[in-house]
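need the 3D shape of this:
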Amino acid sequence: MSSDIKLFINKLKDNNVSPDLLNGFLNTIKKIKSQKEKRESIAVVGMSCKLPAGINSTDDLWKALLNGESEVTDYPKNRGWNMDDFYMPDQGSKGKVYVKEGGFIDDIDLFDPGFFGISPNEAIEMDPQQRLILETAYKAIENGGFALQNLQNKKTGVFIGVGTSDYRSLSLKTNQFENINFYSGTGNSRGVAAGRISYLMSLNGPSLTVDTACSSSMTAVHLGINSLLLKESDYILAGGVNLILTPQEIISRCKLGALSNDATCKSFDEHANGFALGEGCGVIVLKRLEDAIRDNDNIQAVITSSSINHNGGGNGMTAPNGKSQEAVINDCLKAGNIDPEKLDYIEAHGPGTSLGDPIEYYSVANTYCKNNNRKSVLYLGALKANFGHAEAASGILSVIKAALIAKNRVIPPQVNFHHPNSQIDWNEYPIEVPLEVKDLKKQKDEVYVGVSSFGIGGSNAHLVLKTSKEDQTENDTSEGNELYGLVLSAYKKNNLNAQVKNMIQFLKHTEQPLKNICYTQVVKGKRHKYRTGVVGKTKKEIIKRLNAFLDGSKKLGLFNYINSTNKSGIAFVFLDTDLRIER
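Down below sits the predicted model:
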């Protein structure tokens, strides 16, 4: 309670205000404070990502994190460049790179333009970053259980972090200016990355592309949160993308001396020698918490606050500033009225540099372990150690990892951490880098996670999120009493098979009750031309019939796909739980 309110209450007491009136006044203050806290909280209601090592969803990412997976590979051969021509181990060689490995996505050439209403000619001219962020945004909407129409009927903003636009170099690498055509400008403009999503999905809220270097996507999230709080948006798509399409970006980072010569990011380790190249894409769907609760959305995490600032002047534009990092964290904690002691884990920027890691460690220690009074352990890690530094997309990928930690109340192990950095006194503060899975379910109902993201130009961002209480309801695992119908649809027949395969894998591993899954698919899912439907009482029965669809065999409770442009149709409603169907 603020000093002004205390003073006012004391004056009321001095004037013999009745206890009932005084209690009513205090209850009103508590109610206003509670409503204010609700308004300041943002729900994460959808997430999607794509990373190296075949990670195409948040489920894939979570499994990889729990298993401590990391992957670096040679630069892909299908991007028009032979990196062996540019490789020279000597760091001083002009126009050369001393590392050619990293975390690369191997299928960025795959894209279905027809699904989004894009012509093949235009798709060829589109920067793969635009294609990838478009696909990921759509998947994030699907992950939230929304039909696109839900977002079209509201003010939906799009905020996307993009740091490079080097796709143009592929068509102009030999000064072939005659290759420039009608689509070249929009296809290679970073400013179009967000606008294309808004245009193709008919979203009418604010739409902008953000570039603050490595903190781009975290800054995009912050701007999206503010748009929701200002009521200029009802939904937000926030994210970022990073692909390394030409040698120029690699050469420039080699000249800066920022890259690890063994292509391994060793966050907070004694042998940290720079970051590894990384690619990735991530998008989250945001909504005001009170609206998400009202609409019974699938709330995956709750963002309590975020903040951004800049280093200002200092030792150099590319050098980290510990005081500014502390300031952005303190601003974030103040904005959310968060007790630093509540934090369980910090997803650090953690680039794995001898200069940056100690500075970031102590900025965390001086804010979350203030005056060294902290009693509980604060865990510290960084996603960059798994798949490299995804630069403009690194912040959003860290937010997705943080949301998964809060949702599951489990902290995954940190990879590539074997020898603690000797520039850090690890005994001074209760901060640990987790070497094994830390399950907090028995200890914590709510897990709080902080996320830091710093840009090479000096722009800093910090965010705190926590477990959603609405997501902690016990799953209904009782199956076999009711008959459920599951409907899947796709734009193309072959894509329907892929949808079915994905659903089979999902059903095998998810703890979500079958009735919730079927409800989302039937009520909120978009209806494409090719469809299949199955009925069953358990996940096992549903999986069996989905496999029958893939095998092309007839099975009780299986409806074959429909390919019809006729808008009218016949609907059958069966109420008998002993239903037998064959078609």
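
CA only for contacts and neighbour counts going forward, please
Noted.

surely residue 292 is within a helix?
Yes. Counting by DSSP: H, G, I helix; E, B strand; the rest coil, residue 292 falls inside a helix.

pretty sure it is in contact with residue 299, am I right?
Yes. Judged on C-alpha atoms under 8 Å, residue 292 makes contact with residue 299 at a distance of 7.1 Å.

following up with a second sequence; could you model it the same way so I can compare the two?
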Amino acid sequence: MGGVGDQAVAVVGAGCRLPDGIADLDGLWAALDGGPKAGGQVPGGFSQETHGFDAAYFGMSPDEAVRLDPRHHLLLELAVEALDDAGIDPARLAASDTGVFAGLGGPRAVWPVTAAEVVSRHFDLRGPGAEVDRGCSSSLVALARACHGLVSGDSRVVLAGGVFLSLGQAQVHDGPGEADQHPLHGAMLVLKRLGDALADRDRIHGVLAGWGSGGLGPDLLRQVYERARVDPGDLAYLEAHGTGAPAEWQALGHALAEPRENPLPVRPDPGRLGAASGVVAVLKALLALRHRGIPASPHAEPPDPGVDFEGLRLAPVAAAIPAAKGFVGVNSAAAGGGAHVIVAPAPADLGRPVRQRGPLPVVVSARSEQALAEAARRMAARLVAAAQEEFYDLAYTSCARRGRHPHRRVVLADGPQEAAERLTLGRPAAGDGRVVFVYGEAGEWPGMGADLQARDRAFRSAVERADTALAPHLGWSVAGRLAAPGEWGSDEAWPLRFAVQVGMTGMLAARGITAGATTAHGTGAVAAAWAAGELTLEEAARAVAEPGGAARVVAGPGGGPDGVAGFELFALIGPCTRGPLARPATVVATMDPHRDGVRAVDEAVAELITAGADADWNAFFPRPGRVADLPAYPWRRRRHQAGISVPPARRMLQNVTPAALYAGGVS
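Coordinates of the predicted model:
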């Protein structure tokens, strides 16, 4: 990618909470592009009535929640949303060198912990961090520090952003409209070194090619571009916000506009989003490069009479124009210093869609039943609107690139429409994801397994292996007999039951479910011993075919599902009775004489994953998919006061004092 050095940083995730209900990048672009304001019409948008905090999600009591700065509340939620957008399970970052850098602005108060410490402690992040308070340049300074830490090798992943608490009104869209009443605004980015992001197959929103912070004179600005190997003549435009002092514009003009053949388009912004202004400006730049257009600035006219824009070769953007070049400069100036960041477009996506082979799981999870219901509704809406060619990436992202919460809904489907229709009722997941495979000795019916052998490749292949092992001892083919109609003879039942159990074990493995332990009833001990690796398939076949063979095989621990201590999930493999259970457990049948065989197995797999089973996603996704847009987490916010929490209510907040905010009356 021309002009981007080896030390470039990739933006792989983003979360935002902005005026007018803007809660994602699509909503922000709709506002910038002059479309309808966001709010409830944006998928995942937050209501302007919502002014609470989902303390339960973060494992906090009301007393703990009220002891935190309201800005800390928002940073925690933005961190979750940004990591979800990046396709990074937060649990995988625990105890890692991940860093946190945050700019905070608003009423000053003394808190026992910084914003960076709050986020780091919750996610158990061990990397460097800092809280920056430099007025409207706070978040861009934090971002520059985060980039420096990444390229220095201090961290592999960094969270960087900013939050502003306003006691007045704020506005982000570029057209007329009422200002937003919500006092908290912010944005968060997830960053990696570009090389790491490409190696991890992350979705890349854009690239930060260069950065610098301090006194933003012409010399520092030139150094930023020289280090990044970016020619100022390649700037599409400049996002500039700050105090608006003539010296700031003069530095930008002399360093960046004078070397150009044509005037440099600039979007001036007085920084009304305070400490969040810088990182929000980066989001605007990323979107402008993605959509190849420069949105008009509502602050371009009338121009500041104290600045000679024409003489400085700066051209305020009063009307939207196409973006012909490949870089955007983001400048943030404030008393005490500022920052400058060069934003480049994302590298071309060279990946090809993966061909889907068979049904795929879609996983929806949440921290409560109420949140799960809303999450499932949002996911269903997303699936209904998706094309078939998107399904592999959507399913892959939901399974392999999102954290899993205790309450889940899972469905296996061939396409997005079917998945939306078949999202099932959820349940709390088991604490132990290992599955016990239970092998029995009765319960067969005429024609059992015939449909599976005819329609499922994994089942048929496993049965053929069992047939090869059994045929020398039996003198007849179990594969051929399974395909024939009619009841089984007494001398056929055990070999055929064993073949079905081997086939079902292979069918489940092809769907990512393997045994964490095995147990059995009666002659099912042979299949259980084979599945546990205690017998080879040939040894198991000999035990099935020879008289008294089962007596020489020891069953799994306890002889039944009730005797496997510490396990919570049980799968009945093939024809098998549930048996009595002395303690609560999830028992899932894989076969039913009254149901379609393949459908029954798919639903059993979905039920096991819903209940918390550890699934091997590689069985469904042999090649990694691309990170897809999925709905944001449905927060269950409540207002918190000391010792209590109550649902949020519609309130006008523009007259709330800092004392009331920090006393816990509003969070």
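
TM-score of the superposed pair?
For this chain pair, the superposition-based TM-score is 0.65 by TM-score structural alignment, normalised by the length of the first structure; 434 aligned residues with a C-alpha RMSD of 3.8 Å.

anything in contact with each of residue 292 and residue 299 of the first structure?
43, 45 (C-alpha atoms under 8 Å, 6 or more residues apart in numbering).

can you give me the helices in the stretch 51-200 of the second structure?
Secondary structure of the stretch 51-200 of the second structure (DSSP state H, counting those that start in this stretch): helices located at 62-66, 70-86, 115-123, 138-151, 194-199.

which one of those helices is the most hemmed in?
Counting by mean count of other C-alpha atoms under 10 Å, helix 138-151 has the highest mean neighbour count of the helices of the stretch 51-200 of the second structure, with a mean of 27.

about what we covered before: for residue 610 of the second structure, which of the helices of the stretch 51-200 of the second structure is the nearest?
helix 70-86 (19.6 Å; C-alpha to C-alpha).

tell me how far the closest one lies from the chain's centre.
12 Å (C-alpha atoms, centre = their mean, to the nearest Å).

that one maps to which residues in the first structure?
The aligned range for helix 70-86 of the second structure in the first structure is 128-144, by TM-score structural alignment.

with stretch 132-142 of the second structure instead?
Using TM-score structural alignment, the partner range for stretch 132-142 of the second structure is residues 210-220.

same question for stretch 538-554 of the second structure.
Going by TM-score structural alignment, stretch 538-554 of the second structure sits over no part of the first structure.

same question for stretch 224-238 of the second structure.
Going by TM-score structural alignment: stretch 224-238 of the second structure matches residues 332-346.

what distance separates the opening and closing residues of the matching stretch?
13 Å (C-alpha to C-alpha, to the nearest Å).

pull the residues that contact that stretch.
With C-alpha under 8 Å, 6+ apart, stretch 332-346 of the first structure has contacts from 40, 304-307, 367-369, 374-381, 411, 447-452, 462-464.

just the buried residues of these.
When the contacts of stretch 332-346 of the first structure are checked for burial by 16 or more other C-alpha atoms under 10 Å, the buried set is 40, 304-307, 367-369, 374, 378-381, 411, 447-452, 462-464.

so which of these sit within strands?
304-307, 378-381, 411, 448-452, 462-464 (DSSP state E).

looking at the helices of the stretch 51-200 of the second structure, which is closest to residue 501 of the second structure?
So among the helices of the stretch 51-200 of the second structure, helix 70-86 is nearest, using C-alpha to C-alpha, at 39.1 Å.

how about the helix or strand where residue 645 of the second structure lies: buried residues?
Using DSSP states H and E, the element containing residue 645 of the second structure is strand 644-646. Of the residues in strand 644-646 of the second structure, residue 645 count as buried by neighbour count, 16+ other C-alpha under 10 Å.

in the first structure, what residues pair with that strand?
Under TM-score structural alignment, there's no match for strand 644-646 of the second structure.

got a list of contacts for that strand?
Counting by C-alpha under 8 Å, 6+ apart, 62, 63, 638, 639, 640 sit against strand 644-646 of the second structure.

could you export the residues you listed as CSV, including distance to residue 30 of the second structure?
As requested, the contacts of strand 644-646 of the second structure are arranged in CSV below (distance: C-alpha to C-alpha, whole Å):
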residue, distance to residue 30 of the second structure
62, 36
63, 39
638, 29
639, 30
640, 33
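
map residue 307 of the first structure across to the second structure for me.
So, by TM-score structural alignment, residue 307 of the first structure is matched to residue 212.

quick check: that match touching residue 340?
Yes. At 5.5 Å, residue 212 of the second structure counts as touching residue 340 under the criterion of C-alpha under 8 Å.
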